[in-house]
Structure formats: structure tokens, C-alpha cells
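>>> Need a 3D model of the sequence below.
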Amino acid sequence: MCGFITFFSNSSLDDNSKDKLEVMLNSLKHRGPDEKGVYHDDKVFLGFCRLSIIDLENGKQPFSYDYNNYHIVFNGEIYNHVELRESLIKEGYTFSTKSEVEVILTLYKHYDEEFVKHLRGMFSIVIWDKLNQRLIAVRDQFGIKPLFYTENENGIYCTSESKSLLQSNIVNNKVDLHSLHDYLSFQFVPEPKTMLENIHILEPGCMLKKESNSDLKISRYASLRFSPEVKKIDERKSSIRKVLEDSVEAHMISDVPVATFLSGGIDSTIITALAKKINPKIKTFTVGFEVNGYSEIDLAQETASELNVENINITVSSEDFIKELPNVIFHMDNPIADPSTIPLYFVCQEASKHVKVVLSGEGSDELFGGYGIYHEPLSLNFFSYIPNAIKKSLKLGSSLIPEGVKGKSFIERGCTPLEERYLGNAKIFSQKEKAYFLKNYIKNFSPQLITQPLFSKVSGLDPVTQMQYIDINTWLKGDILAKADRMSMAHSLEIRVPFLDKEVFKVASKLTLSDKINRNTTKYLLRETFRDELPQSVVTRKKLGYPVPIRHWLKDELYEWAIDLVKEDVVYKYIDKEYIIKLINQHRKGKIDYSRKIWTILTFIIWYKIFIKD
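Got it, this is the predicted structure:
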């Protein structure tokens, strides 16, 4: 895992530009503390910070190939690079290293732009094709690894973290108002935008291409599509087991030790159980809080004991939480108001003291149907028998019911079509609320502008699969994978995610609704596949997912801190502070839980103080 900064100049690359780019590269040192490398010619600068994991001696970057016709920087892992090397040798190519980068450039020489379709792994790659005066940048189809870019009159910049672009005033630090509106809906900024104007992120499965004297072009090379088909359960279970065993084995390939994160849930337990077959002495890491009901440490220890693996765990206090929060948000680059970012930061910090690589369970919920909200279509099925006219009246009547009254949300959701109500796992502020406290409210800019085009692509599928598709294309890449990358890289740690593998997705994409959800459980077939070799308590356990006690802390330990932060009024241009203070006080009274709304605002304020500073 590494970090890079690249620049393709519209003119000759001068010494002043090189110096600025060196400064930008140094801001990414936490992503790759082991080694730094630079390549430049009269048009291009490639800078790289390396975290050495595979081919420690010969995997240096930038890597040059074929008499300096091709050059590369690459962040990620290619899990089929050995097989690819063997196939290329049969084509007559020779190799001087065991590194993935040599395989990638050889693929590029052989297949041209089609090279990326042969890669199995997580990656963001930039190739300077000097022979054809062409810059190519690609990102893996899930968006596991980031690739930010910006273009100005000088040329185009690509980087692993957007903060590097602020180091030398490459871009201004102006908030994008549309992004702010989306952030307040989703708790993150949906890709390809970021919170800052003029900085974008290349979407998963896409290729960016820039040639001399030509405009920047972005095209899609891969899409994730669900195609459910009915199969016998035993056949399906066999496919799930085989592909996950294969994926974990591939993700364990490393020249340095590999560990796992272990919570009390089924995803991390499956990964750990399969990894233990490969390395019986594997270490596991867990994090929890000093609040009853908000710690998975006991469950993880119980699971570790049954699996007979070592478990290293840490407990985070409210004081630890608030002390490290600015560092967490700094490393996030963009504001993400997911409280679980903080425990992830701490468990990565602890794991980095022992290993360089950790396996984690991200992606299982989106692929196999694991979120509790996926039960919603079943619970609301009753409303499908009610005529639309009556549903319209019921919805109108529910608007008169005070917020927090039992039944209000159930009626509203049941009377609202899925494509109008579902934004993903997090739905923070409504349009009505944003209109009330946002000083630059944009009336016709709704979150459905993000979700409606996605719904249109899966309109013929069942509601749960539609929800999965929305989450994969918003929540997964914008929240789950973003926080995993940034929090691990903050501590020079590589997180690998075996569920998010192209071969695993091929199997998961064919599951039917009954394979995923029934009235009793989520991820039904995944649980059944591993029922016989996992602790029974894990198989039947509901998802927890790094529970964070901000609801309690904002009423007590963090109350004064939150009020003082809002009163600083640093975001007065955008938000009515009196409304937010009122929200905090109402939350403290305990009638309604406003913690996620409050946390979304507090995160934005801290981010603004760090990155905008006006």
C-alpha cells in the first residue's frame, strides 16, 4: 500500500513545478514510509511513497520498463500477478523482478488499454506511456483504492489523497455547495465529487486518459451488475465456500506477516477462520468502548478462543476519542460523518505495531445482503395491497404526527416508493431540514439526483437487490472503503478486503432474494455455508459494526465540547448555528436521538477548520 502524486504538464516541466511536486509527495509519507522514489522528464512527474509488502528488494517505484518507454506508479495489490506473469512468459516476454508493477506494464504493452480487464485486485494505477505521449490512470471496479485528480491550465494532477493538492496551492480550498448538500443527506460526498471545488475522484471501474494536445477523457471499463438465478442450495453453498477460500488465500500472499480484524460478527469470523487454515498463528485485533453495549471485545475474545487464535484488543475512552478526532478528520481528506471511523483509526493504530497487512470483512453486507435495513421491503409488504390514493392520504396524515412518535416513520416509508425514500444506509437530513438551517440552500438539488440514475439501471430486480446496488455505488465506495483506506494508511497499514474480489462478486451477483434475506436473518446463504465450522453464536448474531456511543457521549462527556465547537461559528457562511445548538440541547433532553445529525455537523466544522482556515 502506498501513495503517489503525478503531473502531466501541458508545457515543459520546469524546476519550480518539480519542487512543488516534491512537497506534495512528502505530504503522503504516512502512506509509504519505507521508501520514496521520483521519475520525471520534460512532460511528466511521477512521485511515489512505498510501503514494502511484496518483492521487498525489487518492487521500487516509479518503475520503468521497455527501455524507458513506459513508467508506472501503482497503489494496491494484484492477486493474480503470478498467473498473469506465467501467461505473459508463454507469449514470449521475460521478467527481471517478481513485482506486480512489471507485470502490469507488460500487460499494458501487450493489451494496450485492455490490460486493466485482466487484473484481479485492488488498485489505483497511473501509467506514463512515453512512447505514445499518453497518461493512463485506472481504479479498481469496487473503488477500494482512491485516485483523486484535478486539471488546470498547467496540466493534470493525480494523487492518492486530495490533501496533497492543497500543499502548493494547486487548487483553491472553496467548498462545493452541491457537495455540501449531498454530504448533509448521505453523511459523505458521493463520488466523483469531493467537498472541494475542482477536486474529483475517479470512479471505480473507470479509466482516465490524457494525451498531448487532447482533452481529458474518462471511460468505463467495468460495471458491477446483479443477475440473480435460481440454483440448488448445496450447489450455491459450494460455490460460495470455494470462491471465498480462494479469495482469502490470494489475499494472504505477502512477504510480510498478515493479521485480521475480528469483531463479534460473521464477516470477520469467516475471514479469520479461513485465514487460520493458511496461518494457524495468525493474530487478530479488536476495538471497543468503555460503555456498556458498545464493545465487541468480549464477543471477539470468545470467538478467538473458539477459533484458537490470538486476540489483541484495545478500549477507547471518550477522552481518547476527542483527542484524536482532529487527526482522524485530517487523514480522512473529505468529511465523512461515520462515527465508526474513530474506532477503526484506533484498531489500525494498534495493529500497525505488530503487522503491515490486515484482512477485513468490508463488502460482505453489500454483496450478500447483510444490512438490517434490507428487511424493510418485507416489513412494508403490507402496503403493496393498499391503493395509491389511500397511501397518499395516509402519508399526508402521518406528516401531522410529531417526530419521534411510534408508527410515524413506518407509515411514511410504507407509503413512499423505494426509489424516493432509499438513499442508502445513512439518511441524515431531509430536504425540509436543510432548507431550514442551510444559508445557501439550493431548492431543486435533491439526493435523488444521485440515486435515481442508479435505480433506473436495476428497475427490473427485486427491492433488496436494488438497495444493494444503491449501497455499492454510494455507501460502499464513499464511506466504507474510504474510511478503511484513510484510517489504515494514517498508520502505514494495508487493509485487504477478500469479500470485495471480482470472483466473489460473480458468485454473489447470482444470489436470489431468498438466498440473502428471510424474515429471521440476513446473509442467509453465507451463514449457512459456514454454519458447521463457525461458533454457533456467531452464525446467528445480528450485525453490530463498530458501535460507537456518541448518542450517550453527546448528552454528557461531549456536550460542552459540542456546544463550544458550534459557537466558534467558523461555518457561519453555510449553517445557522442556533439551529444546531437547539438540536444538541434537544438531544440532551433525551426525547429523540439526534446524534447522527449532530455528528454530521460537528464533523463538517472540524474538517472546515483543518482544510479551509478562513
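
>>> hey, let's count contacts and neighbours off CA atoms from now on
OK.

>>> Settle this for me: Lys356 is touching Leu493, isn't it.
Yes: applying C-alpha atoms under 8 Å, one finds Lys356 in contact with Leu493, separated by 5.0 Å.

>>> How much space separates the residue nearest the centre of the chain from Leu274?
Centroid-nearest residue in the chain: Leu481, 1.5 Å away (criterion: C-alpha atoms, centre = their mean). Distance of Leu481 to Leu274, given as C-alpha to C-alpha, to the nearest Å: 22 Å.

>>> what comes up buried for stretch 221-238?
Across stretch 221-238, burial judged by 16 or more other C-alpha atoms under 10 Å covers Tyr221, Leu224, Phe226, Pro228, Arg236, Lys237.

>>> Between Lys356 and Leu493, tell me which one has more neighbours.
Leu493 (26 against 23; other C-alpha atoms under 10 Å).

>>> The structure of the following sequence is requested for comparison with the preceding one:
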Amino acid sequence: MCGICGFSGHANDGLLDQMGNAIRHRGPDGLGCYSDGRMNLCSRRLSIVDPVSGGQPVENEDSTVFAVWNGEIYNYRSLITELKGKGHLFSSDHSDSELIVHLYEEYGIRFVEKLNGMFAIALWDRNKECLYLIRDRMGVKPLFYYYNGTEIVFASEIKSILLHPSYPKKINANALYSYFSFQAVSSPETAFWDIYALRPGTILTFAASGKKLTRYFAPSFSPVSKDSLPTAIEKIRFLLKDAVKLRLDADVEIGTFLSGGLDSGIVTTLASSLADHPLRSYCLEHESRRPGAFYQKEKDTANAARTANACHTIHTTAPMTASDMISELDTVIRCFDQPFAASASTWFLSGRAHSDVKAVLSGDGADELFGSYPLQQLAFPMQYFSQMKANGLSPADMDPTLLVPFSDRSDFLANLYDYSGGSEVRLSYRMLNMTDDEKALFLSDEVFGELISKKQTLLQLREIFSSLSGADVLNRSLEYFQTSFLPDQVLSYTDALSMAHGLEIRSPFLDCRLVDYVNSLPGSYKIRNGETKYLLKQAAKGLLPDDIIFQKKEGFIPPIHDWLRTELKEFVTDTLSPSAILRYPFLKADAVQFLLHKYYRDPTGNDYLADIIWNLVCFARWCELYV
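Next up, the predicted model:
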């Protein structure tokens, strides 16, 4: 696991060191550089596999191919055996770094299709004078680049690119506009003009002829598997267990994140059964000054302790308070270099874990694979409701079993139908943090007027949904989440906030074999009779107690809604004061003040307004740090 950066053109050792040191937190164990007057590569190393001889950059025998990369190749042992059988010589017996250049020699750039892992790779072929930038299938590891027509600059984090003298620093209003809807910037754009995120499953080729992007992987939901439900459950158990086993392979101690829920509980249980020594597990407890206010997380904390006791892990519960959120928010935002309003929990938990271990297993990806979010819960009920409305039936005439879990909330479904007309795009649009019309209330016309008038976010969603391949409404929703929400939010914050502490997170649910298989299954297996993640819950039977398997999902998020009305109130009103907002041209100060007044005047609170307020708070802090 590492951080990487580099640029084309003449050697500049000072600049290369400076860019590398900007991401030292990603790889505190070593610095490695390469320059030949045409390409410059740098790696900051976090040594987890082959600490002695697994350094970077790596090169082939005749020094014509060089690579720096960030990530882990979990099937590296079988690939090394395969290449040795073809005559390749390795200086190390188990380096997944050295593997990359030999795979390229043997198979060319399509070698990436043989990898099971998480990775961001920069590979330089001196003979071809060609640089390849490659990102893993699901987008676990980040990679950003700037290209001006002649030069290319790349890095694991934007902050390194900002140091390069060729980059003319400029804010990207298009990207900022998407942030207010998605709580994160939508890739491939970033908050900085002409700096792009390489999309998951993509190869960028840079040569004298210019730049080319090639997609080598996209989540596929067709053809649909004909496996029976019991067969699917057994296959998922096998694939998940093997995915956990592969991710326990390391030369350093590995722990687990254990929230107390289903996903991390399965991973911890399987990992403990496969490990030859007690593992360490880590749980985050969100504290509040308000008596009894743990945001309904007491049960999760207790269940994490139960699972840890059953698995005989060395368990640690780390506290997080509202004051921690205030003191660390700027640091968290700097981890991303972009405005970001999603969960910061990983920052605090990683900070505790990294003092003991260099890597942890987590349950990331299970929700996006098996179906858990409100939009997925609505998929089948809204489809049925829309069909019945089109046939002239009233809610009273409908089969309530087909509306589960909304059987007693037909008014809620009716309101959504009135807004969306049964359209998947319009329904997804309504579930965003802010629509175009809502953004028109708070964003300045000076900067965002054209985007608002074009309803840019609605157009963006239509473009995304037009490319989806899922055969049923639930699988299309999952495909949408896997290609946008997962890489742009979940994996983005997981990587940035853990690597800021030099901690690697490994996600068994994102094993490419498991992803491909689960995506091939019909949506009716994933949410069944209103039960979310039905397939995974069935696979978990015998591993976890039923009350943990079937408990209501709480989510790995801090209680921002709770804190906004109490401990965070003064911080919020100061951050969004008229004088603070008017320092930058992005927001309408009077509209933001009206929003705060409306929210704090309501004694019961309003979660929808709270989300918008926190979104604006994080944006205002980003402006202070970067604009």
C-alpha cells in the first residue's frame, strides 16, 4: 500500500520529492523515485507485503518497464507461480509489486484483467515512451491526473498535483455544483478545473500521440444467473470466505473494523475462524453531552462487543464526540482536497487502529452489492405502485404484500409517484441531498446560474441511468450505486480517511469474483418480501446470532442530526454567518440565514434540513482552506 505521484518531462528531483512528501502519510515507510528525462515516478511506501524487498519503483530485468503503484493484489501468489512457469525470474518470492512489470511483459496492458485486488498503477514503458495509469475495477484506490495537451501530472491525492508549476490553479464550478446534491464531487470531475479522477475500471494511455481513456471493466448485471436461491446462498458463503482468506495474507498484523452490524460481523467472524492467532477489532462509539443520546448506537456497540467476545478478538471501543468533530473537521476536509459532507467516522476509528495494526478488514461494499439503502427498498414497491396507478387502481385495491415495507404508507408512495411519475430517474433525483430547484435557493446565480437553469443534476442522472444494464429495477438501482455512490463517496472517504493515518483497509465484499456473481443474480434474491440484503442475511446464518443478522441498520455515521441541535449549534452558526459566507461568491447569505432560522426554530428538528445545513458547513470550511 502506497501513495504515488509523477509527471512527464524533464527530471526535477526537488519537485518530485516535494510532491511525494505531500502524501507521506500514505506511505511513511519509504520513498522511491525514478527519472529518465521523459518520465518521473515517485512512490511513498506503506510496507505490508514483502517489507524487505518489495520497494518501488519496480522494474523488469532490462530496465525498460518501470512501475509505481498503490494497493494490494490478492491473487499474487498464483500469478507469480504462473509467470515462473513461463520463465520469468523474480528477485523476491512474494512481492506483488514486482509481479506487475512481469505481468505486463507477458500479457501487455490487458494484464490488468488478471488482477484480483485494489490498485492504482502508473506503468512506464521506456521503449514505447508510453505511460499507463490504471485504476481497479470498483474504484477502491484513487488516482487523479492533470493533462494540458503536452504534459501529464498524476497522483494519489490532488494536493500533490497542486504543487506542480504547470497546473494553473482554478476552481471547477461544475464539480462544486454536483457536490451539493451528492455530498461529494461526482467523478471524473474534481473541484479543480482540468484535474480529473480516473474512473474505476479505466486505463489512461499517455504517449506522444496524446491521451486516451479505455474502459476495461464495468459492473455487469446481465446475463442473469439461473442459480436457485439455495445455490446462490452457498456460493456466496464460499466466495466470501475465500475473499476474507486472501485478504488475511500479509507480513504485518491485520485487524478488523467491527461496528456491531451484519457486514463487519460476518467479516470479523470469518477472519477469526481463518486466522491462527487472535485478531484485533475496533468499534467506534459516538458520544454526546445530551443524557442518553447515543443516536441509537448503544445496541451496535453492545453487539460489537458480543461478536468480539464470540470471536475472541482483542476488542477496542474508541469514543468520538461532537467536540472531536469540530476540532478535526478541517483536517478531514484536507484529506480529500475537495468539499465532502459524508461520514467522517473512518478518520477517528483509523486514528485509533493505526497505533496497533497497519491494515484492517471492513464490511465496505455490502450495502451496494446486496441492497440496503432507501432507494433500493423503494425499488419493487414503487414499481408495483406505478403499474397499479397506470392501470387506474387506488392504493386500497393493491396487494399490500407487494408494497412491503411500505404497506401502511401508501400516502408516502403516492407522494413519490406524484413527484416522479414512476420514473426511476426522477425517484433517484428526489432522494438526493438537494435538487436543482433547491440549489437555486441557496447557490449564487453569479457562479451557478447556468447550471441551475439547465437542471444540470437531473441531466447528469438521466445520463447515468441511460447506460445501466440491470434487467430489473432493483439491479439498476444497485448498478447506479456501484458506479457512482460507491466510488465517489464510500470508497473515497474510506481510502482518504484511513490512509491519512497510514492504515490500509481491505474490503472482502469487493472481491471481483463475489461482485461478478452477486451482480448476476436477480434483484428478487437481494430484497425479498421487503427484507433488505436477504441473500447476505441467509448466508450469515450460523455465523452470527439472528438478532444481529436481522437488526435494523444504523449505519457507520456520526450523529450529526443529534449534534447540530446541541453541541454543534454555535460552530454551525459561526461557520455560516453572513460575514463568513460573503467572503466567497458561492452562496446566498440571506437564504442560508433563513434556513438556519427555520431549522433552529423547530423544536423537533428536521433531518432533511439538517443534511443541507451540514452540507453547507463542510463546503464553507473547504472554501476557507482552499479558495
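
>>> thinking again about what came up before, tell me which residue of structure 2 matches up with the residue nearest to the centre of structure 1.
Structural alignment (TM-score structural alignment) places Leu481 of structure 1 against Leu491 in structure 2.

>>> which non-adjacent residue is nearest that match?
Val140 (5.5 Å; C-alpha to C-alpha, 6 or more residues apart in numbering).

>>> same thing with Leu229 of structure 2?
Spatial nearest neighbour of Leu229 of structure 2, chain neighbours left out: Tyr525 (6.8 Å); criterion: C-alpha to C-alpha, 6+ apart.

>>> can you check Glu253 of structure 2 too?
Glu253 of structure 2's closest residue in space is Val357 (C-alpha to C-alpha, 6+ apart), at 5.6 Å.

>>> Contacts only, for that neighbour.
Val252, Glu253, Ile254, Gly255, Leu503 (C-alpha atoms under 8 Å, 6 or more residues apart in numbering).

>>> Can you tell me which of the residues you listed carry over to structure 1?
Mapping those onto structure 1 (both residues aligned by TM-score structural alignment, their matches' C-alpha atoms under 8 Å) leaves Val252, Glu253, Ile254, Gly255, Leu503 still in contact.

>>> so what corresponds to the residue nearest to Leu229 of structure 2 in structure 1?
Matched to structure 1 by TM-score structural alignment, Tyr525 of structure 2 sits across from Asp515.

>>> That match: neighbour count?
If we define neighbours as other C-alpha under 10 Å, then Asp515 of structure 1 has 23 of them.

>>> can I assume it sits in a helix?
Yes: using DSSP: H, G, I helix; E, B strand; the rest coil, the assignment for Asp515 of structure 1 is a helix.

>>> what's it in contact with, if anything?
Contacts of Asp515 of structure 1 (C-alpha under 8 Å, 6+ apart): Lys523, Tyr524, Leu525.

>>> From Leu105 of structure 1, how far out is whatever residue of structure 1 lines up with Phe111 of structure 2?
Superposed on structure 1 with TM-score structural alignment, Phe111 of structure 2 falls opposite Phe115. According to C-alpha to C-alpha, Phe115 of structure 1 and Leu105 of structure 1 sit 9 Å apart.

>>> And Lys483 of structure 1, by the same measure?
As judged by C-alpha to C-alpha, Lys483 of structure 1 and Leu105 of structure 1 stand 29 Å apart.

>>> just so I have it, where are all the helices in the stretch 451-600 of structure 1?
463-471, 481-489, 502-508, 513-516, 524-529, 536-539, 550-553, 559-567, 577-589, 595-611 (DSSP state H, counting those that start in this stretch).

>>> Switch these over to TSV; also include distance to His40 of structure 1.
Compiled in TSV, these are given as follows (distance: least, C-alpha to C-alpha, whole Å):
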stretch	distance to His40 of structure 1
helix 463-471	40
helix 481-489	26
helix 502-508	34
helix 513-516	51
helix 524-529	49
helix 536-539	53
helix 550-553	48
helix 559-567	45
helix 577-589	48
helix 595-611	29
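
>>> out of those helices, which comes closest to Val328 of structure 1?
Val328 of structure 1 sits nearest to helix 481-489 of all the helices of the stretch 451-600 of structure 1, at 7.2 Å, using C-alpha to C-alpha.

>>> Average offset of that closest one relative to structure 2?
Compared with structure 2 after fitting, helix 481-489 of structure 1 deviates on average by 0.3 Å (mean C-alpha distance after the TM-score superposition for structure 1).

>>> And that helix, what does it pack against?
helix 318-332, helix 341-351, strand 494-496 (3 or more C-alpha pairs under 8 Å, 6 or more residues apart in numbering; DSSP states H and E).

>>> any idea which of these is most buried?
strand 494-496 (a mean of 27; mean count of other C-alpha atoms under 10 Å).

>>> in structure 2, what residues pair with that one?
Using TM-score structural alignment, strand 494-496 of structure 1 lines up with residues 504-506 of structure 2.

>>> Just give me the mean distance for that stretch relative to structure 1.
Per aligned residue, stretch 504-506 of structure 2 averages 0.4 Å (mean C-alpha distance after the TM-score superposition for structure 1).
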